[in-house]
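Undergrad: structural data only, the sequence is not supplied:
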């Protein structure tokens, strides 16, 4: 859903630019706690995968486009703060080198794709984890649920921004219907892709999946408790 230049008025674009700068600044601080020798390589791979996935675009309405977002996938694999940075870098490269999204709309695109999609995707993933069994097999379906809710959420957020400062001659109800319709379908596709990718990594190297760390820590604790007398409380 790359937003082109001029689709939103200047005040709205400036406001989303400020939100994007603040969000990236917070992510830079938070990523220090996530990045290590395991997550750093996976972050690069995630950024490459998302960049390739977003190159497949579908026209939606009035110059906007729909495509895979990758917010939930990036958050589960590399961590939510690192995911924001990955998506922001991808969007910057696309705007500067690929003419995919406008330069003046970069803040809007970062807000929608790198902040809203990642945050909603991560929250959806964590919410699903609270109701699913606490085991590794639950990580892929939880990630898939995060992807399912993140894409329509970003579409609704864009429609809200358009309601505040849209400049294109498109009725709000028409735009909302088009955005939700297309991005619900895209969300289903992203759900399947996210589930398969996360499932594949979990099956081979679960230690590389940030979203699986709590499950791994719990499992290691359960294994050590009966077998490691040194770990027992006295």
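TA: Received the coordinates, thanks. Quantities reported herein were computed from a predicted structural model and do not represent experimental measurements.
Undergrad: only C-alpha atoms from now on, for both contacts and neighbour counts.
TA: Noted.
Undergrad: just give me the neighbour total for residue 205.
TA: Per other CA atoms under 10 Å, the neighbour tally for residue 205 reads 10.
Undergrad: wasn't residue 5 part of a strand?
TA: No. Residue 5 sits outside any strand when classified using DSSP: H, G, I helix; E, B strand; the rest coil, being coil.
Undergrad: take the one below as the second:
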């Protein structure tokens, strides 16, 4: 749902930019509380992983594809404030390096794809977790529902922005119906990816999942037909005491494989916004991206003719750049937290 330049007029784009900047500023302060010794190592990796998975467009209808937005996933894994920052880093890297999402529309994209998805998803996730039993299964179920709802909510937010500052005159009811309809289908894919990812992390390192903190469901064993709590293993360190290094390396390897190899098999069909814009006719004023001449524009390396190699290398570079920028930014935030509390980084 990357909004290109030309969809939204300059005044509304400027207002959206101010809203996005304010949200990032608030998130920088809030992230100081979230980026503790557990979340800090994971935050940069989450941004890189979301970048990688966003390259995997999946078909949702005839001639239409969708991709992960990632707001729900980021918020659940590292917290809502840090989640907004993760999505902002991803969108910044995509806009500057890959000409994906307009630069003048960056504020619109951060607001619609980052702030709205994180706020809606995390609010719904927390509400469901409070209502459901405190189990790992409840966390994964809540993540599915939260992610599912966040995508059409983002589509509705875009329609509202377009209603205020759209550059073409189109029937807004039809735009709203089409946008929410196709993005509800995309939301199913988003929900599945989010649930599987959160479930996998919770299964191996629940202490690293922000949304699963306080989860104390002991391992159950069936003895004589009854479920009883298993005795804790004495030969192993508590999960929270283990180094996250192996987990971090595994996550990075997964992101590199997805971006470098699996992305070649992604759907080439236009995504939901592109398809609706073409069908409803509000793509007439699309402007050429300011970074169209980038060596990595359109997720390929200029000068490399082999499509598989060009796209794979671009994906690997994107993962590395997002990881570097995200990790650097989160380390600075973490350092500010330590300085403000008088603790040692």
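TA: That came through fine. It should be emphasised that the depicted structure is a prediction, and the values quoted were computed from it without experimental measurement.
Undergrad: show me the contacts for the residue most central in space within structure 2.
TA: Centroid check for structure 2 by CA atoms, centre = their mean gives residue 70 as the closest residue, at 2.0 Å. When contacts are counted by CA atoms under 8 Å, 6 or more residues apart in numbering, residue 70 of structure 2 is found next to 50, 87, 114, 117, 190, 194.
Undergrad: the same query, at a cut-off of 6 Å, please.
TA: Residue 70 of structure 2 makes no contacts at all, as judged by CA atoms under 6 Å, 6 or more residues apart in numbering.
Undergrad: what about the longest helix in structure 1?
TA: The single longest helix within structure 1, with elements called by DSSP state H, is helix 172-204.
Undergrad: how much does it stray from structure 2?
TA: Mean deviation of helix 172-204 of structure 1 relative to structure 2 after superposition (mean CA distance after the TM-score superposition for structure 1): 1.1 Å.
Undergrad: what residues sit buried inside that helix?
TA: Going by neighbour count (16 or more other CA atoms under 10 Å), the buried part of helix 172-204 of structure 1 is 175-176, 179-180, 182-184, 186-199, 202.
Undergrad: thinking again about what came up before, can you find the partner of the residue nearest to the centre of structure 2 in structure 1?
TA: Structural correspondence for residue 70 of structure 2 with respect to structure 1 (TM-score structural alignment): residue 70.
Undergrad: which parts of the stretch 1-150 of structure 2 are strands?
TA: Along the stretch 1-150 of structure 2, counting by DSSP state E, counting those that start in this stretch, strands occupy 58-61, 64-66.
Undergrad: of those strands, flag the one that's most buried.
TA: Neighbour counts (mean count of other CA atoms under 10 Å) averaged over each of these peak at strand 64-66, with a mean of 25.
Undergrad: could you report the neighbour count for residue 78 of structure 1?
TA: By other CA under 10 Å, the residues close to residue 78 of structure 1 number 30.
Undergrad: then residue 71 of structure 1?
TA: Number of residues near residue 71 of structure 1 (other CA under 10 Å) recorded here: 32.
Undergrad: how about residue 81 of structure 2?
TA: For residue 81 of structure 2, the neighbour count with other CA under 10 Å is 26.
Undergrad: I'd assumed residue 31 was in contact with it.
TA: Yes. Counting by CA atoms under 6 Å, residue 81 of structure 2 touches residue 31, with 5.2 Å between them.
Undergrad: related to what we said a few turns ago, redo the strands of the stretch 1-150 of structure 2 as a markdown table? Include distance to residue 37 of structure 2.
TA: Shown next, in a markdown table, are the strands of the stretch 1-150 of structure 2 (distance: least, CA to CA, whole Å):
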| stretch | distance to residue 37 of structure 2 |
| --- | --- |
| strand 58-61 | 35 |
| strand 64-66 | 34 |
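Undergrad: for residue 27 of structure 2, which of those strands is the nearest?
TA: Nearest to residue 27 of structure 2 among the strands of the stretch 1-150 of structure 2 is strand 64-66 (27.1 Å), distances taken as CA to CA.
Undergrad: could you list every residue that touches residue 182 of structure 2?
TA: With contact set as CA under 6 Å, 6+ apart, residue 182 of structure 2 has no partners.
Undergrad: whoops, residue 217 of structure 2 was the one
TA: Counting by CA under 6 Å, 6+ apart, residue 217 of structure 2 touches residue 135.
Undergrad: check the secondary structure at it for me.
TA: coil.
Undergrad: please tell me how far it sits from residue 76 of structure 2.
TA: Distance, residue 217 of structure 2 to residue 76 of structure 2, using CA to CA, to the nearest Å: 18 Å.
Undergrad: repeat that for residue 341 of structure 2.
TA: Remark: distance between residue 341 of structure 2 and residue 76 of structure 2 (CA to CA) = 25 Å.
Undergrad: those two: who's more crowded?
TA: Counted by other CA under 10 Å, residue 341 of structure 2 and residue 76 do not tie: residue 76 has more neighbours, with 27 against 9.
Undergrad: hmm, the more buried one is touching residue 213, no?
TA: No. Here residue 76 of structure 2 lies out of contact with residue 213, judged by CA under 6 Å, at a distance of 10.2 Å.
Undergrad: and stretch 272-281 of structure 2, how far out from the chain middle?
TA: Relative to the chain's own centre, stretch 272-281 of structure 2 is displaced by 22 Å; criterion: CA atoms, centre = their mean, to the nearest Å.
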